[in-house]
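Asker: What shape does this take:
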Amino acid sequence: MSGNTRDPLNPREDCRKTFCPAIMRRQILILGFACGIATIRWPLAGVVSLAVMIVVYARSWRPVFFWAVVLLCFAGGYWYAGNQSPNSTDQSLELPSEKVQLSGKIRSVTGRPGKRWQVVLEDAAFVQVPGASSQRLDGGVVWYWHHAPFRPRPGQFVTFQTSLNRVSGFGNPGAWDYGWYWRAQGVEFSAYCSGMKHVSFDALPDSVLGDFRDTLRRNLLSITPEGQGRAMLLALLMGDRFELAPSTINLMRQAGLSHTLALSGLHLGFVASLGLILAWGIGALFPRIYLWIPRPKLAVLLAAPLVAGYVWLGQATPSLVRASLMFAFWGGLLVCGRGRILLDGLFLAVLCILLISPLALFDIRFQLSVVAVSGIALLYPFVHSVLPRGDGYRRIAAWAVGLLGVSLCASVALLPVTAHLFGMITPNLLMNLFWLPLLGLVVMPLGMAGMMLGVVSWASPVAGVLLTSAAMLLEWMLGVVEAVGAAGMLPMWRLLRPLWPEMLGAAVVLICFILFSRDSRFLRWPVLLLGLLLLWGPHWWVGWEDASPEVRLEVLDVGQGQALLIRLPGGGRALVDGGGLRSRTLEVGRDVVAPYLTLGRPPRIGTIVLTHPHMDHYKGLVHLLEFFQVKKFFHTGHWPGGHWGDEMQALLKQAGIVPQVVRTGMRIVLAPEVELFTLMPPKGEEPPSTNDESVVLLLRWQGRNLALLPGDAEEWSLRQMVAMERDYSCPVLVLPHHGSATGVVPEFYERVSPKLGLCSCGRYGRTPLPAPELLVLPAMQRTLVADTATYGLLRVSWSRPDAHPNLTVGRPSRNMPVDTRMVRIELP
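Answerer: The predicted structure is shown next:
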């Protein structure tokens, strides 16, 4: 190449004056290794990512031998991660349905919001009957201990009474696999209990460091005033979120500040900046020291022990350990006088982390950290080029703009990833400009100094002042955020969740933008077209799928509840119920239903029907009414009690939707020739219960019955339907009341004569679902029954009104390998 046409992707070129840091050959090898690891869970995404990387960089490095080495690294990553990935769950051990006495050794303890301890046990065993021999568990146990009076310590042995379950998540495509996450850490089972009843511990293990950490925690709690300021300070200094209220977590999420409560590289950066402050101070007292060691190197050396201490104080969580490795490599490169420390140090840290634990690639926190740092490294030079120059107020303005620029660069890079993972964004960057300086320059220094002084008896009064000041400042900062939110100035947007090709395409387009910003001659149009194809290709595929003349009924896996999605020809959608749990931390509408509905599609629902006002049917609708575009809403005329019903009515009024009361015989038109026909409740009769008040719907296409949706109808309603003259026989029946024994009416099932029975139920209820009394009915003996607890999402599709229904499931049966793909079951 001539001097005017240097390739910025080639590491042999001089890129010191460019906006695009060079990618070296060894870094390409690391990316190939990472693609191989990704392939064990995302086969197509891993292979396509490797191919795109080769297309982008093949022009810079022509030798075939180099790309053969890249393929070898890819294969090595696949083999290495495959050997460490969790095996299929062994279902040979039949867990008892009643409570057992469980014992085990505590491996780790993590504080969770809402005063819960997440305790991981190893060497666990259970006793089913007192006095019987114990049965050992082949795998760890994650134990959630609510309302605990004290913090247990790793190394202790504990015994308690609980129900024992297997770890599992919601089996909807595109959902985070909770079960795989825990199995990757050797945990196969879960348990829960509340309070100290039937809980006993042995003596505390001898541990000087453990005693010291407990002393620091007790000092902080005893010195600072009770409140969410203290809870946040405890989370920031020790990674302990035990005292944080769920309402605080929701407020911080709305403000786009929730990342500041989870210990990560951000907090480690605050601690490392103390080393820079110390270097400035020492230089002011002893200026000649800079002749021996430059200030940046001195800052690294002074920050190293602070970083190590903070990692220990924060219980060496995986995110802190990974951040400390990045700091170690960045600091090492700086001390050695190397340039490009941000990007080079990131690659070295990623390689080290993946060699130690290749499955860390699938950790959401690791993904977010790597993407955020990459965004800062690639985009911050643009911000730096426009910063104000000069002294005085210009320097202050430059600092403020630079801080906002760092947040902006990280946010831009994270946008496709956060949209895919969470489906929501909070465009509240200015809150970071308010929050982060106070957090990093005031709260963290005060807190760290107070923690260190608190262990010295004569300095405890000073420590109390420092810690109390930090807690009160956090309380005030939280009040400001709450006031801003109450004024309606903290918007949250529910977005279409991009598919993996779109995220890959966004990365390619970003690289092209950086190249074009340097010199338009470096823009490779075929690469840009490839990025645009990856961005828009999934939309074409979704549009083609929605345009197909097909009707689908999907029973979402929402635990013990019900949410039925009807997909219509032309892409329209209707929802019957929205699920709901009593959990204070897991919101089914936000965390389960909405993420599935927005996977590759915008947040729009044409029609919502609420069959009856029970929490496991309506609670998930609250989030959908707030963040989705809804056209019509139908219900029984009775609203849920308490604030949930008030909130639903307020959201409907705000959206300009007039709720319609369902009447028997009403036809709810969903699409041309597709309708929901209302069978129940009957006119003029008062049902004996809220369940019997359920709206019973008949899904029809061109006058043909496709599926019967009876909500939670029980014996009274079903007998009313038996007396009807109308034909409601259907090939598909959603089992009434989650398949419980309250709906055992043999004549009803004979009238329906279903070929397929779908049951929406939780995995770990007090009684087995579907009920054995229901399954032995003659009509059900001729029916294929599938439930969401076993199979995850259940999808039934009809290509024509008279076509045979086809069933696909989101999770294979227990005698099949664990996978996340949709598995097809052909009906006889």
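Asker: only C-alpha atoms for contact and neighbour calcs from this point on.
Answerer: Fine.
Asker: ok, which stretches of the stretch 351-500 of the chain are helices?
Answerer: Ranges of helices in the stretch 351-500 of the chain, per DSSP state H, counting those that start in this stretch, are 364-385, 393-422, 429-438, 444-453, 460-486, 500-518.
Asker: Buried residues, the longest one. List them.
Answerer: Residues of helix 393-422 classed as buried: 397-398, 401-422 (neighbour count, 16 or more other CA atoms under 10 Å).
Asker: ok, now stretch 173-183?
Answerer: Within stretch 173-183, judged by 16+ other CA under 10 Å, the buried ones are 173, 174, 175, 176, 177, 179, 180, 181, 182, 183.
Asker: if I look at the closest residue to the fifth one other than its chain neighbours, how far off is residue 178?
Answerer: With CA to CA, 6 or more residues apart in numbering as the criterion, residue 177 has its nearest non-adjacent residue at 5.8 Å, and that residue is residue 169. Noted for residue 169: a distance of 5 Å to residue 178, by CA to CA, to the nearest Å.
Asker: cool, residue 50 as well?
Answerer: 27 Å.
Asker: before we move on, what about residue 317?
Answerer: From residue 317 to residue 178 the distance is 18 Å (CA to CA).
Asker: Here is the second sequence; please produce its structure so I can put it next to the first one:
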Amino acid sequence: MMKLLTRYPFPPLIIVACLLLVGVVLSNYVGILSIHFPDRPAFLPKSAEICEGRVSRMASQRLRGLRLWVDDLHCRDGEWMQPVSGVAQLTVMGGAPSPLIGDRIRFRSHLHTPHRYHNPGAPDWERKALADGVAWTGSIESGDWMMVVKEGAWSPLRWVDQWRQKLAQQISTISDPYIQGSASALLLGNAGLLPDTLGDHLRYLGIIHLYVISGLHVAIVAWAAYELIYWLLSRRSRWALRYPLWRWSAAGAIVLVWIYAALVGMGVSVIRASVMISVYLLARIRDRHAHVGAAIALAAIILILQSPHVIFLPGFQLSFVAVMALVGIYPKLIQRFKIAQLRSRTLRWIGEAIIAASVATWATAPLVAYHFHQTPLLSVPANLLAAPYTTLVLMPLGLLWTVCSAIPGVSAFLQHLWVWAATPFVHVISVSGEWAMNSLWTFTPTIFEIVWWYALIPLSLWERARVKGIMTWCAVGLLIVSLHSYNYYKAQPLQITFLDVGQGASVLIEFPNRKTMLIDAGGAPGSDFDMGRWVVAPALLARGIAHVDTIALTHPHPDHYGGMAYIAEHFHPTTYLTNGAVGEERDPQWSAYMQRMMDAGMQATAVHNGMQSNEGDVQLTWRHPPVTGPDPIQNTNNGSLVADIQYGDFRAVIVGDVEKEAEGKLLQTDELGPVDVMQVPHHGSRTSSTEAFLNRLKPKIAVAQLGFENRYGFPHQEVVARYKRLDTALFRTDLDGAISMSTRPKSGMIIKKIGN
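Answerer: Have a look, this model is predicted:
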């Protein structure tokens, strides 16, 4: 293996590209086997609540609870504990003490298979769980619902875990959540404590990678370990004369690098960097030259063999693309611009930093836009200012604090010193991040556009046909721009998209005049999971929507308003419509929602029955039972807004959670008639979709928005039977994902399942 790594200069781009292709093929087979072991059936009793298992990885503290990974699972089925295959990922609420790796715990939780929201642009949590080897997920509602029944035996990993938890306890004493989250990310590789606002600012500036333990951190550890060991060994003259100290120093540095990798959680970028540095140090021990391309290939082999599905994760792709660009392009640009010939050391450093930041930003830009649908235009200057400070100040202080965390007085002093150094840095990020939010470019490239972007690499480096190649690349780029311009200016259809927001509702309407309306935004009752941030916003950005003109809340229930505040804060709607009702004053979720809407400058406009608006040739009429007046609706669901949308011969209705009483009131007038598309009322409950209501509307297509394996049993079978009797095509977001309907006058309707 060492001969392969030191003798043959394989091109890293070709090797890793081939490995990615192999990983795609193997992922359909190996990934499944890595979850379901052949000697144990994939078994989980539906009634199981009490389970036991062994903590298999180091715990990770998150804003929303403690994250644990448990294997060797046994769950109670009646009076017996039955084995369950696979690893369970658990979130413990309520500030529970963290068990150590190897401990056997008993807990109470409902386990379920990982599930994602099937919308365009949605994070692929199913694929990430598969890459992590996770077969089950669950939450433990209180720390009292978990106990350690048997402590694990001593092991090197358990010792590292104790060290990690001691440092985590010291970090938890920092009062400022921004500084605490920064320390957790930079010292422990745990970004789970980063406040959402700070994470957004880092992304807006394009410096979120500085808060991820990567090659730079590992290289500093390797250099410091090598120099320290060499210095200690050189203190003894006999050893210095008898043994080649650089070999022992390199061997010791390899060991310390992997201890550090275990301490910070063994992320993709950490493993990649640790493998590459280990290859370099092994080559130094054998007095050989380590080829960087072969080291990159070995790191990719190890990660893909561990889990083929890792190639689909943004972290894997961004990490390898960035390092390959720096290895392959950076030296050539340094040579081309003659940076090494500059007399001033400061100018050389500035030139090298500008080229490095530009190359990394240019190489990762398509992937950042593809996965996150936004490109920070201030990435290069932000990196030039932030990277030196984190590299030269925060990281060395953090490593010193980590090493001395077991010495009480020294660790307290280093903690205060690190906090003092990090405070102005985080403050500048917070201030500049607010301003940088307006410099984002919302764009989601196609696969063809990504290939076109990366085609510039060989064309620009190919000496013989550089001019012709770049001219061809520019011509294709102009063609892409022309196609985008044509699509922008041509007449647009009316498009209605029913998003998959779990057990909730959210409907996006894109009018032919390019204005947009969002009716409801989903939500998770009793949870701080922000449906707007993690589900609705990515779906909007994936469709190129950076501004929503109108938001409408059908009624004040958390499964409809839960994600609306984030949309109001980041998509700057001009109009906010409600039915005039308010939530319960004692409900903390509603109070928090109202405060965020006020902070976003949203003024609610109460819609009255029969209120109309026109968006081009589309007429939208609001119909709903009264929530105030002499005969108000008492049930909150029955007060839902009803949107009646007409575009030529096409008609659609969005009905929120209306039930039997509201449906009866809506039938008292002749305003509603046969429709082409209808939202299934109240997620398909038996209290809605009455025979009389369906017979009046006679929907051709109905869409039920509901959660996967929801606890309510929606949609009820009797409701499904009613739609079937009318020959209505019934779609379900829990099974079909997001459903989109588009139509033009006198041209029919196109229905697509657009959940990725």
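Asker: if we can go back for a sec, out of the helices of the stretch 351-500 of the first structure, which gets nearest to residue 308 of the first structure?
Answerer: With CA to CA as the measure, helix 444-453 is the member of those nearest residue 308 of the first structure (13.1 Å).
Asker: Against which helices or strands is the closest one packed?
Answerer: Packed against helix 444-453 of the first structure by the contact rule (3 or more CA pairs under 8 Å, 6 or more residues apart in numbering; DSSP states H and E) you find helix 228-238, helix 265-285, helix 460-486.
Asker: hang on, the earlier thing: export the helices of the stretch 351-500 of the first structure to CSV and append columns for distance to residue 582 of the first structure.
Answerer: Listed next are these as CSV, based on distance: least, CA to CA, whole Å:
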stretch, distance to residue 582 of the first structure
helix 364-385, 26
helix 393-422, 21
helix 429-438, 31
helix 444-453, 36
helix 460-486, 25
helix 500-518, 33
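Asker: Residue 711 of the second structure pairs with which position in the first structure?
Answerer: Applying TM-score structural alignment, one finds that residue 711 of the second structure aligns to residue 766 in the first structure.
Asker: which residues touch the nearest residue to its match once chain neighbours are set aside?
Answerer: Distance criterion CA to CA, 6+ apart; nearest residue to residue 766 of the first structure, sequence neighbours excluded, is residue 97 at 7.7 Å. The neighbourhood of residue 97 of the first structure, defined by CA atoms under 8 Å, 6 or more residues apart in numbering, consists of 163, 164, 766.
Asker: What's the separation between the second one and residue 791 of the first structure?
Answerer: Which is residue 164 of the first structure. 20 Å.
Asker: Can you tell me the centre-most residue of the second structure?
Answerer: residue 123 (5.0 Å; CA atoms, centre = their mean).
Asker: Quick check, it in contact with residue 116.
Answerer: Yes - using CA atoms under 8 Å, residue 123 of the second structure is in contact with residue 116, at 7.5 Å.
Asker: Now do the end-to-end distance for stretch 163-182 of the second structure.
Answerer: 19 Å.
Asker: do the same with stretch 106-121 of the second structure
Answerer: 37 Å.
Asker: Repeat that for stretch 677-694 of the second structure.
Answerer: For stretch 677-694 of the second structure, the end-to-end distance is 12 Å (CA to CA).
Asker: buried set for it?
Answerer: Of the residues in stretch 677-694 of the second structure, those buried (16+ other CA under 10 Å) are 677-686, 688-690, 693-694.
Asker: hang on, the earlier thing: double-check that the match of residue 711 of the second structure belongs to a strand.
Answerer: No - Residue 766 of the first structure is assigned coil when assessed by DSSP: H, G, I helix; E, B strand; the rest coil, not a strand.
Asker: number of nearby residues for it?
Answerer: Residue crowding around residue 766 of the first structure was assessed by other CA atoms under 10 Å; the count is 10.
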